[in-house]
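Quick one: sequence and predicted model below, then my questions.
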Amino acid sequence: MLGATPRQYDLLRYIVGYIGAHGYGPSFVEMAAGVGVKGKGAVHRLLTGLEDRGLILRRHGSSRAITPLHVPAIPRTPDGAPLQVVKLEYFA
């Protein structure tokens, strides 16, 4: 995990998957929804942490300009398709 927190690693996997599917990086709003954080400030902190650890490169001043420098392993099904994860919420 190269020193990243679990939440940072979740964001890195989300970014890599998004770029693979769309050909460009996700927006802050898409990243927040994708990893389950409340706002753009939380995404900014996670991105800064990834950048400080050398896991991504950002072009500041350009939207959606994120380049992953470390591509994490993405779990796959036996037929090779990316494994889909469904976030469950528990109600008490």
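All right, it came through fine.

Please make it C-alpha for all contacts and neighbour counts, starting now.
Fine.

buried residues in the helix or strand encompassing Gly41?
Using DSSP states H and E, Gly41 falls within helix 40-52. Of all the residues in helix 40-52, those buried under the rule 16 or more other C-alpha atoms under 10 Å are 40, 43, 46-51.

hmm, who's touching the next helix-or-strand element following it?
As assigned by DSSP H and E, the chain's next helix or strand after helix 40-52 is strand 56-58. With C-alpha atoms under 8 Å, 6 or more residues apart in numbering as the test, strand 56-58 has contacts from 47, 50-51, 65-70.

and the angle from the longest helix seen in the chain to helix 40-52?
Among the segments of the chain that qualify as a helix by DSSP state H, the longest is helix 6-22. Relative orientation of helix 6-22 versus helix 40-52 (axes from the mean of the first three to the mean of the last three C-alpha atoms, to 10 degrees): 90 degrees.

Show me what counts as buried in the next helix or strand after helix 6-22.
Note on helix 6-22: by DSSP H and E, the next helix or strand toward the C-terminus is helix 28-35. Neighbour-count burial for helix 28-35 flags 28, 30-32, 35 (criterion: 16+ other C-alpha under 10 Å).

Okay, one more to line up with it:
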Amino acid sequence: MSSLSEIACDFIKTDPALANEVARQLAPKTGLTPRQRDALKFISDYAAKNGVSPSFEDIQHGLGLHSRSGVSRLVDALIERGCLLKLSNRARSLTVLRAAA
């Protein structure tokens, strides 16, 4: 039976492009887009000023977005990158874990 490292080496040798794509997708995502930085700053500033995190509608209007689905994508990306924490099924439950750089 092959070890995991032997299987990985064989995989890399047989299809390096696919191996690079897998590695890219598994790598931690740390960089933020300008729009994500704006969203994180807005959420942080809003929470500091009002004592509660903004609703998705507040974020939508604050960033000038046309739909809440865009807000949802931004929030999901910030959660994935470790910048935000959101409690499931709770309104206004965004917590900033890491400030925008």
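Thanks, I have it. What you see is a predicted model; the values in this text were computed from it and never measured.

hang on, the earlier thing: in the second structure, which residues correspond to the helix holding Gly41 of the first structure?
Taking TM-score structural alignment as the measure, the second structure aligns residues 68-80 with helix 40-52 of the first structure.

tell me the contacts of Ala4 of the first structure?
With C-alpha under 8 Å, 6+ apart, Ala4 of the first structure has these contacts: 49-50, 53.

Which position in the first structure pairs with Cys9 of the second structure?
In the first structure, no residue is paired with Cys9 of the second structure according to TM-score structural alignment.

how near is Gly31 of the second structure to Leu87 of the second structure?
Distance, Gly31 of the second structure to Leu87 of the second structure, using C-alpha to C-alpha, to the nearest Å: 23 Å.

From Thr48 of the first structure, how far out is the alignment partner in the first structure of Ser55 of the second structure?
In the first structure, the residue paired with Ser55 of the second structure is Ser27, using TM-score structural alignment. Noted for Ser27 of the first structure: a distance of 15 Å to Thr48 of the first structure, by C-alpha to C-alpha.

I'd like the distance between Leu11 of the first structure and Leu47 of the first structure.
Going from Leu11 of the first structure to Leu47 of the first structure by C-alpha to C-alpha gives 8 Å.

again, but for Ser62 of the first structure
Distance from Ser62 of the first structure to Leu47 of the first structure, by C-alpha to C-alpha: 14 Å.

Ala65 of the first structure now?
On the measure of C-alpha to C-alpha, Ala65 of the first structure and Leu47 of the first structure end up 12 Å apart.

Now do Glu51 of the first structure against Gly25 of the first structure, distance only.
If you go by C-alpha to C-alpha, the gap between Glu51 of the first structure and Gly25 of the first structure works out to 15 Å.

Please apply the same query to His44 of the first structure.
From His44 of the first structure across to Gly25 of the first structure, the span is 14 Å (C-alpha to C-alpha).

mind listing what Tyr46 of the second structure touches?
By C-alpha under 8 Å, 6+ apart, the neighbours of Tyr46 of the second structure are 52-54.

Could I get the residues you listed in CSV, plus columns for distance to Pro16 of the second structure and neighbour count?
Shown next, in CSV, are those (distance: C-alpha to C-alpha, whole Å; neighbours: other C-alpha atoms under 10 Å):
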residue, distance to Pro16 of the second structure, neighbour count
Val52, 48, 15
Ser53, 44, 22
Pro54, 44, 21
